[in-house]
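Asks: Any chance you can model this:
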Amino acid sequence: MNTNFKKEKINFSNYWDWNGFKICWSVTGEDNKIPIIFLHGFGANRNHWRNNLEYFAERNCASYSLDLIGFGDSDQPGIRQIGRLNNEIWGNQVKDFITQIVRPKNSSKVILIGNSLGSLVALTCAVSFEDQIASVIASPLPDQIYGKKKKIINKKLFKQFKDKFIYIFFIFFPLEIILFLITKLNIIRLGLNSAYYKKENINSELIDLVTKPVLRRTSARSLRAMCIGMSTREEKFQASYLLRKLSASKKVPFLLIWGDKDNFIPLFIGKKIAKFHRWVKLKIVPNSGHCIHDEDPSVFNRISYKWIRDLKTF
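Replies: From the prediction side, this is the model:
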């Protein structure tokens, strides 16, 4: 067990210029052998991994966590600044983070660990950067799942119409008012109550972690770019297509960790993925919800580290 890191630097903020945008990231155990990048879910940020980073750093892992663009303390650009925000953009952000931040310190293949949206970003990055990725741990993986490729019959015009409608809808939808009401009407706590099975884990620290980025004046414009971007993605950036792409080579070992009480993304989705893609390993955690890494960190850490320890890459 390696404890060669400064505990006072856990969640210490670093900033990286990515294509003109300020990106916030942290690292624990930077000089350790096995690089891991922790990717948060929608509405969260790098500090959502506060109960996990030190555990892995003590086990010779360089534990990186970063705020995806639009979240946390990273810049929150809108349509005019960046166009549409989706997992293609976030996947590119992670690829460049590996190249520009991780590689100067560590040449080993990188493990990606994601929660929800972060899992989709990890999958997206792994497909286009598979030679650099040792494994993906997804807990859980969102998106619709199809067993076979969808038949596309004359859908181009329909998609163009739908995408235009979505764009116009969200341009005029009063997200500024919605976010204001969310912060004032205690809706964030209600959302966390749905996400967490163990309600005692919902404390002021967690609520503050989720609320602070929403209060920034740029949050609505960035959310608008996300709503449009995620709603109008091409099929090649959807989970079913990405999983099929990764299945073709099976170069990247893939672990799903799923709470059996997940109200946001039900367990049957995870079982569906494991059924369609036999190379994917599914681990079910009883009596846990959507954020196992924070709700049951000791269980999540133990399962994840055993998977990492057993990888042939290291």
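
Asks: Could you use CA atoms for every contact and neighbour count after this?
Replies: Fine.

Asks: For stretch 176-194, give me every contacting residue.
Replies: 199, 202, 207, 210, 211, 214, 215, 220, 263, 264 (C-alpha atoms under 8 Å, 6 or more residues apart in numbering).

Asks: Looking at these, which is nearest residue 14?
Replies: residue 210 (19.5 Å; C-alpha to C-alpha).

Asks: right, and the closest one touches residue 42 too?
Replies: No: using C-alpha atoms under 8 Å, residue 210 is not in contact with residue 42; the gap is 9.7 Å.

Asks: higher neighbour count, those two?
Replies: residue 210 (22 against 14; other C-alpha atoms under 10 Å).

Asks: which is the next helix or strand following whichever strand or helix holds the more buried one?
Replies: In the assignment (DSSP states H and E), residue 210 maps to helix 204-214. Per DSSP H and E, the first helix or strand lying C-terminal to helix 204-214 is helix 219-231.

Asks: helices and strands around that following helix, which ones?
Replies: helix 79-82, helix 156-172, helix 175-184 (3 or more C-alpha pairs under 8 Å, 6 or more residues apart in numbering; DSSP states H and E).

Asks: for the second one, packing partners?
Replies: In terms of contact count using 3+ C-alpha pairs under 8 Å, 6+ apart, helix 156-172 is assigned the packing partners helix 219-231.

Asks: same thing but 6 Å
Replies: For helix 156-172, there is no helix or strand it packs on, judged by 3 or more C-alpha pairs under 6 Å, 6 or more residues apart in numbering; DSSP states H and E.

Asks: And it, what's buried?
Replies: 163, 166, 167, 170, 171 (16 or more other C-alpha atoms under 10 Å).

Asks: Name the helix or strand for residue 241, please.
Replies: Using DSSP H and E, residue 241 falls in helix 239-249.

Asks: Show me what counts as buried in that helix.
Replies: For helix 239-249, by 16+ other C-alpha under 10 Å, it's 239, 240, 241, 242, 243, 244, 246, 247.

Asks: what's the helix or strand harbouring residue 96 in contact with?
Replies: Element membership of residue 96 [criterion: DSSP H and E] is helix 87-97. Helix 87-97 is contacted from outside by 121, 124, 125, using C-alpha atoms under 6 Å, 6 or more residues apart in numbering.

Asks: and the first one, what does it touch?
Replies: Contact criterion C-alpha under 6 Å, 6+ apart gives 87, 91 as the residues in contact with residue 121.

Asks: Please generate a structure for the following sequence too, so the two can be compared:
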Amino acid sequence: MITNEPTVTSPSSQIWQWRGYPIRYQTAGTQGSIVLLIHGLGASSDHWRKSIPVLAENHRVYAIDLIGFGQSAKPKPSESLNYRFETWGQQIADFCREVIQAPVFLVGNSIGCLVALQATVINPQQVIAVALLDCALRLQHERKLKGIRRLTFPWVQKLLLSPAIGHFFFAKLAQPQVIRKALLKAYARHEAVTDELVEILLKPAQHPGAADVFLSFITHSKGVLPEDLLPEITCPVLMLWGTEDSFEPIAQGRELAKFPAVKEFIPLEGVGHCPQDEAPELVNPILRKWLAQHEQPEASTI
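Replies: All right, here's what the predicted structure looks like:
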């Protein structure tokens, strides 16, 4: 029997060597413009599992595990490799140049948004446009801490830098019930917090080195903010934001939409911090329309 149902494209998982470290990425689709999906803190390319097959119907889709997350390497932080947006931005820029070898659309969620912006600043010629889903505002940044938190938060960070205390703290976090509780706070649609989702976040957190990666990042209150990067962006930017995001308030997100590069800001009603996983039926059509609007069929190689 012949049906008109679309073919579901299953992604393939591959390894790319970056600075001597294995980096896992997924790819799907054989035609159309190229899209690179970038996950948020503690997540991986699997957090895009509800978007990859849909976007791959008309596009070549890549989703990457940033170094330190997912199935990618988790080397101990050092002077030559630290877990900062500059590092991840360079990883994405290098991936685009070495693996994709053509201009791309970048789509990020949470801290993945800042990574996408940083990669665009590093090499603007390789990026066609950027989509930001609930961009991390970095509310723990030293420039945003106010009142008593400005005094207490640095002390908390110093405590976590102690290996014994920091690793004990991370071990308590890397538990199924704790991850589920955090997801229930991040997701407005609680039915989207499934056992599969908990496992996606739990397994990488149990890898050797995961604690050092996490502690390196959360004890750093300096570096770039989205409002530092957006003025340097010249390509079109789309912003999607869950109205019920308890981590990154939409009111502050709307302030970012005032930068000239942001061409459209779309609120997602009743949705939390990870809309691509929580409400793919809303996000995927918006992304497909946006990709079609900015498609460059004869884009030259980088």
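
Asks: Quick check: the helix or strand containing residue 124 of structure 1 compared with structure 2, mean distance?
Replies: Following DSSP H and E, the helix or strand that holds residue 124 of structure 1 is helix 117-128. The superposed helix 117-128 of structure 1 is, by mean C-alpha distance after the TM-score superposition for structure 1, a mean 0.9 Å from where its aligned residues fall in structure 2.

Asks: so where is that helix in structure 2?
Replies: Here helix 117-128 of structure 1 aligns to structure 2 at residues 111-122, judged by TM-score structural alignment.

Asks: which residue in structure 2 lines up with residue 253 of structure 1?
Replies: Match for residue 253 of structure 1 (TM-score structural alignment): residue 236.

Asks: Apart from its neighbours in sequence, what residue is nearest that match?
Replies: residue 129 (5.0 Å; C-alpha to C-alpha, 6 or more residues apart in numbering).

Asks: how many other residues sit next to that neighbour?
Replies: 25.

Asks: Could you do the one 4 residues further on as well?
Replies: Other residues within reach of residue 133 of structure 2, judged by other C-alpha under 10 Å, total 25.

Asks: Give the other helices and strands that the helix or strand hosting it contacts.
Replies: Using DSSP H and E, residue 133 of structure 2 maps to strand 127-135. Applying 3+ C-alpha pairs under 6 Å, 6+ apart, we find strand 127-135 of structure 2 packed against strand 104-110, strand 237-242.

Asks: And for the last one, what's in contact with it?
Replies: Applying C-alpha under 6 Å, 6+ apart, the set of residues contacting strand 237-242 of structure 2 from outside is 129-134, 261-268, 271-272.

Asks: How about the first one?
Replies: Residues outside strand 104-110 of structure 2 that contact it (C-alpha under 6 Å, 6+ apart): 34-40, 127-136.

Asks: now it: how far from the chain's centre is it?
Replies: 7 Å (C-alpha atoms, centre = their mean, to the nearest Å).

Asks: quick one: contacts for residue 245 of structure 2?
Replies: 272, 273.

Asks: What about the closest residue to residue 58 of structure 2 other than its chain neighbours, how many residues nearby?
Replies: The shortest distance from residue 58 of structure 2 to any residue other than its chain neighbours is 5.7 Å, reached at residue 32 (C-alpha to C-alpha, 6+ apart). When neighbours are defined as other C-alpha under 10 Å, residue 32 of structure 2 has 18 of them.

Asks: for residue 83 of structure 1, same thing?
Replies: Count around residue 83 of structure 1 with other C-alpha under 10 Å applied: 15.

Asks: and the gap between it and residue 198 of structure 1?
Replies: 38 Å (C-alpha to C-alpha, to the nearest Å).

Asks: Repeat that for residue 170 of structure 1.
Replies: Applying C-alpha to C-alpha to residue 170 of structure 1 and residue 198 of structure 1 gives a distance of 34 Å.

Asks: again, but for residue 124 of structure 1
Replies: Residue 124 of structure 1 is 30 Å from residue 198 of structure 1, by C-alpha to C-alpha.

Asks: more crowded one of these two?
Replies: Shown here are residue 124 of structure 1 and residue 198; by other C-alpha under 10 Å, residue 124 has more neighbours (28 against 16).

Asks: which residues touch the more buried one?
Replies: residue 91.

Asks: if I look at it, how far off is residue 14 of structure 1?
Replies: Taking C-alpha to C-alpha, one finds residue 124 of structure 1 at 24 Å from residue 14 of structure 1.

Asks: Same question for residue 128 of structure 1.
Replies: Distance from residue 128 of structure 1 to residue 14 of structure 1, by C-alpha to C-alpha: 26 Å.

Asks: so how far is residue 153 of structure 2 from the nearest residue to residue 157 of structure 2 once chain neighbours are set aside?
Replies: In this structure, residue 157 of structure 2 finds its nearest non-sequential neighbour in residue 219, 5.0 Å apart by C-alpha to C-alpha, 6+ apart. Noted for residue 219 of structure 2: a distance of 9 Å to residue 153 of structure 2, by C-alpha to C-alpha.

Asks: Then residue 207 of structure 2?
Replies: 27 Å.

Asks: between the contacts of strand 237-242 of structure 2, which is nearest residue 147 of structure 2?
Replies: Using C-alpha to C-alpha, the contacts of strand 237-242 of structure 2 come closest to residue 147 of structure 2 at residue 134, 25.6 Å.

Asks: can you pull the contacts of that closest one?
Replies: Counted by C-alpha under 6 Å, 6+ apart, residue 134 of structure 2 has contacts 110, 241, 273.

Asks: what's around whichever residue in structure 2 pairs up with residue 87 of structure 1, how many residues?
Replies: Correspondence of residue 87 of structure 1 to structure 2, assessed by TM-score structural alignment: residue 85. Using other C-alpha under 10 Å, residue 85 of structure 2 has 22 other residues around it.
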